[in-house]
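Student: I'd like to go over a predicted model; first the sequence, then the structure.
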Amino acid sequence: MTKPNSGSPGGKRRLPFRVSAERWMPLLGRIKRWFIVAGCCMAVFMIAAFCFLFYLRHQTLPASSISQTSQILDFQGNVIDTFHAGENRQSVPLNRISPYLLEATLAIEDQRFYDHLGFDMKGMARAALVNLEHMKAKQGASTLTQQLARNLYLTHERTWKRKLKEAMYTIQLEMQYSKDDILGMYLNQIYYGHGAYGAEAAAQLYYGKHAADLTLAESAMLAGIPKGPKYYSPYMDMKNAKDRQRTILSIMADQGILTGVQAEEAGNELLQFQPLGTKQQGGFAPYFRDYIRIIAVDRLGIDEHLLSEGGIRIYTTLDSEAQQAAEDAIGQSIPSASQQQAALISIDPRNGYIKAMVGGRNYKNNQFNRVFADTRQPGSSFKPILYLTALQEGAMSPISRFKSAPTVFTYDEGRKTYAPRNYNDKYAKGEIDMRQAIASSDNIYAVSAIMKVGPEKVIEMARRLGIDNKMEPVPSLALGTFPVSPFEMASAFGTIGNGGVRVEPTAIVRIEDRKGEVLYQAKPEEKQVVNPAQAYVLTGLMESVFDAGGTGNRVSAMIKRPVAGKTGTTATDAWLVGYTPELATAVWVGYDKDRKLTPAEAHRAAPIFAAYTEKALAAIPPKIFPVPDGVVSVYIDPATGKLASNSCPNKRLEAFVSGTEPTEVCGEHGDKPVSADDAKGQAEQSKSWWQQLKRWWKD
């Protein structure tokens, strides 16, 4: 039985609704008007676009921006280096550039170059999604044409006005030149690092051959450099360069340009690079100049093209006379035929200014800057940081005594032992104090000290002084078993020499644009990280390194001024780190491949330090380290550590943080202690004698 439709009389079915023609007519009219309006708008837009393109087609492109020489100047205002794009650019037609380089460049920079009209909409959409996902500018989508427009006609400032102009010039380039013309201009203009502009100059610089003769492996390596020469140049970072080369080869294989076997073979090929020529990278202070470029680009955000072409002036902290003294000291102390390497970094502790930097013995053959190598153990040169910790914590004073004899130390709640030895197994076989331990570099005393103060405290002190490398709280830390760079050591010792005030090391004082407007002005951060009295007491103790019996005594005659420092020697590394009131200097010598040092090779750090320090400060009169508040000086009996009496035969003037000086008088001679006035007078007499001796040696 059929159920009748509830909505129709008699059970008859009907349509759910029915619209009459009269109801449709107004809706159709509105739709028709919408189409007419939309069509008119589209027509107006098309006409406007046609007129705009017609206008651009007949507009002359502006003359490409003329690059100007940028300069690096030393602290005295002398030019020590220049950058100019035109100095190393050799334009060649596209048919004289290896097809491998063309394919590799397109693969990594603009895969749809021959398909788009200057803007890669698909690439832009993909980049937008990636950037949205990471909530920051993670990926760009500039085509080769956009890059060419930017580099030829515009600055690299990030403004909407510049972006609009870039878009206009991109359209004009696409309308006025063929794709091959644009690609040819790009490959003749792009910067490949180290002063080389264009594929031909780059091929000559890196491989010593013409761009037409580049192999697949060479081309893939070269194509990866323009993205960031400071990161992908094989001269700066071979690992980054090799990783990027293999990425490019993989992309080419994915696109069907290469087979997987070809890509793998090219990636495994051992490339032969030309030594960087002296014109581009030799000359004066090359390691420092590289450092300036890295600081300017990486830390200060100066665009590489602005640095190379923008006519900017970079005023640095380099003292050319000190730099020459550093290069001479290393050159004269190590035989020319030796493969031994060296590094020297010198900082003015009062303001943090880097005065000299030598990162190696032959920049042309090896551009690695050993000043920043953080893989070298400092050995005993690390001990002053331990003793500063002990003084700062109040755990020890200059007369704290430990026995110098073979000792087995237990740590880690008794589960582990450590048995250090002195150099050549030489021990005092009796108790010694901190001054004697520093002068003779006694390892047993140092480990005894770290067991008392705690290695965690020593690591904390190292961090305050600017040493960031990984360290573990173990007894061997006292003997400098964890790597640190010469740069960090010089900065740390400079803090001690500056009364405990750490000033951030500075290499660039000011940067000006071509109009003289200041783009950057240095404001070094200063912070009191150590008590001045304790820093001064340690400085006095470290002066004994250059006294009779000290490990630096053999070069004491070369230094005609007060100086504090510490030697350090391991099987593969030798150091001398020290300072005067004006300069803190770290010298390292060793081999790049951890070859063991002979005794003669290990003794070269100290003469380099001494020769450099005296020559760099030749025009500056000797100065004593200023005595801060909170320091008292008393005469002690070295044998007992007690106050010396007037008749003690071997009394020694010693500085203490006020309140830590001894109060008990040596009773062996039965008379009263030396008075404060006597101590002051004898101290002045002692310093006068020292100055007379120094003048005698100098004459």
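Tutor: Received it, and whenever you're ready, just let me know what you need. Numbering: from 1, shown residues only.
Student: from here on, just use CA atoms for contacts and neighbour counts.
Tutor: Fine.
Student: would you say Lys566 is within a helix?
Tutor: No - read with DSSP: H, G, I helix; E, B strand; the rest coil, Lys566 is strand and lies in no helix.
Student: how many neighbouring residues does it have?
Tutor: 28 (other Cα atoms under 10 Å).
Student: mind listing what's buried along stretch 444-454?
Tutor: Of all the residues in stretch 444-454, those buried under the rule 16 or more other Cα atoms under 10 Å are Ile444, Tyr445, Ala446, Val447, Ser448, Ala449, Ile450, Met451, Val453, Gly454.
Student: let me know the closest of these to Gln436.
Tutor: Tyr445 (9.6 Å; Cα to Cα).
Student: which single one of the buried residues of stretch 444-454 is nearest to Ala490?
Tutor: Ala446 (20.9 Å).
Student: and that closest one, how close does it get to Phe382?
Tutor: 10 Å (Cα to Cα, to the nearest Å).
Student: thinking again about what came up before, and the buried residues of stretch 444-454 as TSV, adding secondary structure and distance to Glu504?
Tutor: Shown next, in TSV, are the buried residues of stretch 444-454 (DSSP: H, G, I helix; E, B strand; the rest coil; distance: Cα to Cα, whole Å):
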residue	secondary structure	distance to Glu504
Ile444	helix	34
Tyr445	helix	32
Ala446	helix	29
Val447	helix	30
Ser448	helix	32
Ala449	helix	29
Ile450	helix	28
Met451	helix	31
Val453	helix	27
Gly454	coil	27
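Student: between Ala446 and Phe382, what contacts are shared?
Tutor: Ala478, Leu479 (Cα atoms under 8 Å, 6 or more residues apart in numbering).
Student: against that first model, consider the following:
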Amino acid sequence: MKKLIQFGAAIFSGGVIVAVAMAILIPSVARVASAVEGGDGAIDVSQFQDYAVRSQVFASDGSLIATLHAAENRDPVPLSAMPDTIKDAVLSVEDAQFYEHIGINLRGLFRALVENVQSGEVEQGGSTITQQLVKKALLSDERVLNRKTKEAALAIRLEGQVTKDEILELYLNTVYFGNGAYGVQAAAETYWGKPVADLTLVDSALLASLISNPVGNDPILHPKKAKSERKLALDRMADNGVITSAQAAEFDAMPLPVGRCTGVVAGFRPTDCGGITQPPEESYFVQEVRQQLLADTRLGATYEERYAQVFGGGLKIYTTLDPIAQNAAQDAHDNTFPANVRAEADSKGITTAMVSVESATGAVRALVGGPGFADYKYDIATHEPGRQTGSTFKTFVLLTALEQGVLPDDTVGGGGSWPNPGSTPNPYVITGGGGTLNGVTASSSNGAFVRLGQTVGLENVMYTAQRLGVSSQFDPRAKSMPLGVFDVTPLEMASAYSAIPNGGVREPSYFIDRVEDRTGTVLIEHAANPTRGVSWQSACLATQILANNVQYGTGTNAQLNGQPAAGKTGTTESNSNTWFVGFTPQLTTAVWMGI
């Protein structure tokens, strides 16, 4: 009897509250909406689209290689791209009368008021999808009558301005589905590794069940709870005639997703998620792209502005990466370090880096920055200070000599002794035979190149390297400079060498072709900036000499089955740094291995 009285009181109280609420609500519509917009009472609909949108990174062939987002992973899609299954599931669970009400559902509101009176607290919202959208975009989450009145008023106003389909599209692109996924597209990718268009009915039922409690109903962390909530969603769909009770029972027996379909991997081989390939979220190449964008003032005057653009501005970032070249580079790394060798190499601190640059343009086509980004995020290929270059630096001595008129068949003397005041050892003594310029390059004679450096002038060698883009600091007093005792990054070495097959003209290396905002406006676009590093004649002669080195000298392992190739090897003391920098007519590559 007590419960019956309580229920009757609840109904009576609920009716009174509804009547009072409506009396307050009706004159509040224009007043509240006007306050939000500040003038004519119309709601600024753009406020509902003021959300973070993930940015996308594309390879040179247009394929997606990464997405960049902060806390909110969102990729808005039009309602027309969403299957009926997701619309039906969400409406069945959240707002079955969506296409019938005016923004508020009096039956739902009354039911919520009854439950609130019974409990003595404001527990149930009774909100329509339109109200939920308004609350998220314009109001606080506080559950008080004044807020509910504003929410209802704005919902009615919004439904008078835009269509039901527009409201549903906004809602499905903003609602949170857990695990960082905002909107149905990101949710479909996160749980099943597929686009929203491929969502099945049972997939859609799970997503609909997540809206009310995306953390508590998480199918990965709380599978039992998630399965129970999915069943409720399926039952709601059956109640609304979307499916039959038999279908609901059949779908209830289907498995839940067991993990997130994203992950960090080395290189660019996509992770696998139920047969669906997913691009990695991060890699050495993407890390470099991200760092460059965060430093580019064209995306904002402050770091905070640039961060918001990169991770929430919905940018389309078109890069220079060639997936075929990248996978070939990763294969070369993996074949050098199979699993059994990798463990031993790791124990000794041995790692590798490789970068390939298109000689004519400077476009970076492939990058391996270390043993694997998941475990080793420091990018040896691009980050200062670099590594000692060993004999690969002799190419700058070679080019300087050619610029001064030395010819391939001219004789170069061997080692000797030179005063070395203020340094050790003093005098500086080096051994190694002489011969023709062509011959001492093929044999990589230390003595001959130290002598040649003294002949052409080490300051001139330094200037040659700098004209070709090497930014490292050199001491021209160091007699050992030709032997590569100063640190240079693999990227700078590849970029510098790339001028040789390009007729002596250097194009600075770059990773980003262009960046567009979500409207298609171009914010950043690469512009060629060619500079002459050495003469065309010197570049041609250097190509000839370095090609001979690959055919007959220290670089024979770089032969390419008849394809033209040229380059120079290099090592430092105890093989702590081992290099090869070489080129074909199209591509220049620097490879480093060491400790």
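Tutor: Yep, that arrived. Predicted model, so just to flag it, every value in this text is computed and none were measured.
Student: how about the strands of the stretch 251-400 of structure 2, start to end?
Tutor: Secondary structure of the stretch 251-400 of structure 2 (DSSP state E, counting those that start in this stretch): strands at 271-273, 276-278, 316-319, 351-358, 364-368, 387-388.
Student: looking at the ones you listed, which is nearest to Ala23 of structure 2?
Tutor: It is, among these and with distance given as Cα to Cα, strand 316-319, at 49.2 Å.
Student: can you find the partner of Pro564 of structure 2 in structure 1?
Tutor: Correspondence of Pro564 of structure 2 to structure 1, assessed by TM-score structural alignment: Pro562.
Student: number of nearby residues for that match?
Tutor: Other residues close to Pro562 of structure 1 by other Cα under 10 Å number 20.
Student: distance check, it against Ala610 of structure 1.
Tutor: For Pro562 of structure 1, the distance to Ala610 of structure 1 - Cα to Cα - is 12 Å.
Student: Lys527 of structure 1 too?
Tutor: 29 Å.
Student: neighbour count for the two, which is higher?
Tutor: Applying other Cα under 10 Å to Lys527 of structure 1 and Ala610 shows that Ala610 carries more neighbours, namely 22 against 13.
Student: any idea which element the more buried one lies in?
Tutor: helix 605-616 (DSSP states H and E).
Student: now the angle from that helix to strand 341-348?
Tutor: 40 degrees (axes from the mean of the first three to the mean of the last three Cα atoms, to 10 degrees).
Student: next structured bit after helix 605-616 of structure 1?
Tutor: By DSSP H and E, the next helix or strand past helix 605-616 of structure 1 is strand 631-637.
Student: okay, that next one sits on what stretch of structure 2?
Tutor: Using TM-score structural alignment, strand 631-637 of structure 1 finds no match anywhere in structure 2.
Student: returning to what we had before: just the strands of the stretch 251-400 of structure 2: most buried one?
Tutor: Highest mean neighbour count of the strands of the stretch 251-400 of structure 2: strand 364-368, a mean of 28 (counted as mean count of other Cα atoms under 10 Å).
Student: what's the mean distance for it versus structure 1?
Tutor: Its matched residues in structure 1 lie on average 0.6 Å from strand 364-368 of structure 2 after superposition (mean Cα distance after the TM-score superposition for structure 1).
Student: which part of structure 1 lines up with that strand?
Tutor: Taking TM-score structural alignment, strand 364-368 of structure 2 hits residues 354-358 over in structure 1.
Student: residues in contact with the matching stretch: which ones?
Tutor: Residues contacting stretch 354-358 of structure 1 (Cα under 8 Å, 6+ apart): 285, 287-288, 317-320, 322-323, 326-327, 342-348, 369, 371, 505-507.
Student: can you check stretch 375-387 of structure 1 too?
Tutor: Contacts of stretch 375-387 of structure 1 (Cα under 8 Å, 6+ apart): 438, 441, 446, 449-450, 458, 461-462, 478-485, 538, 542, 566-570, 573-577.
Student: how about a cut-off of 6 Å?
Tutor: If you take Cα atoms under 6 Å, 6 or more residues apart in numbering as the criterion, stretch 375-387 of structure 1 is touched by Val458, Leu479, Gly480, Thr481, Phe482, Pro483, Val484, Lys566, Thr567, Gly568, Thr569, Thr570.
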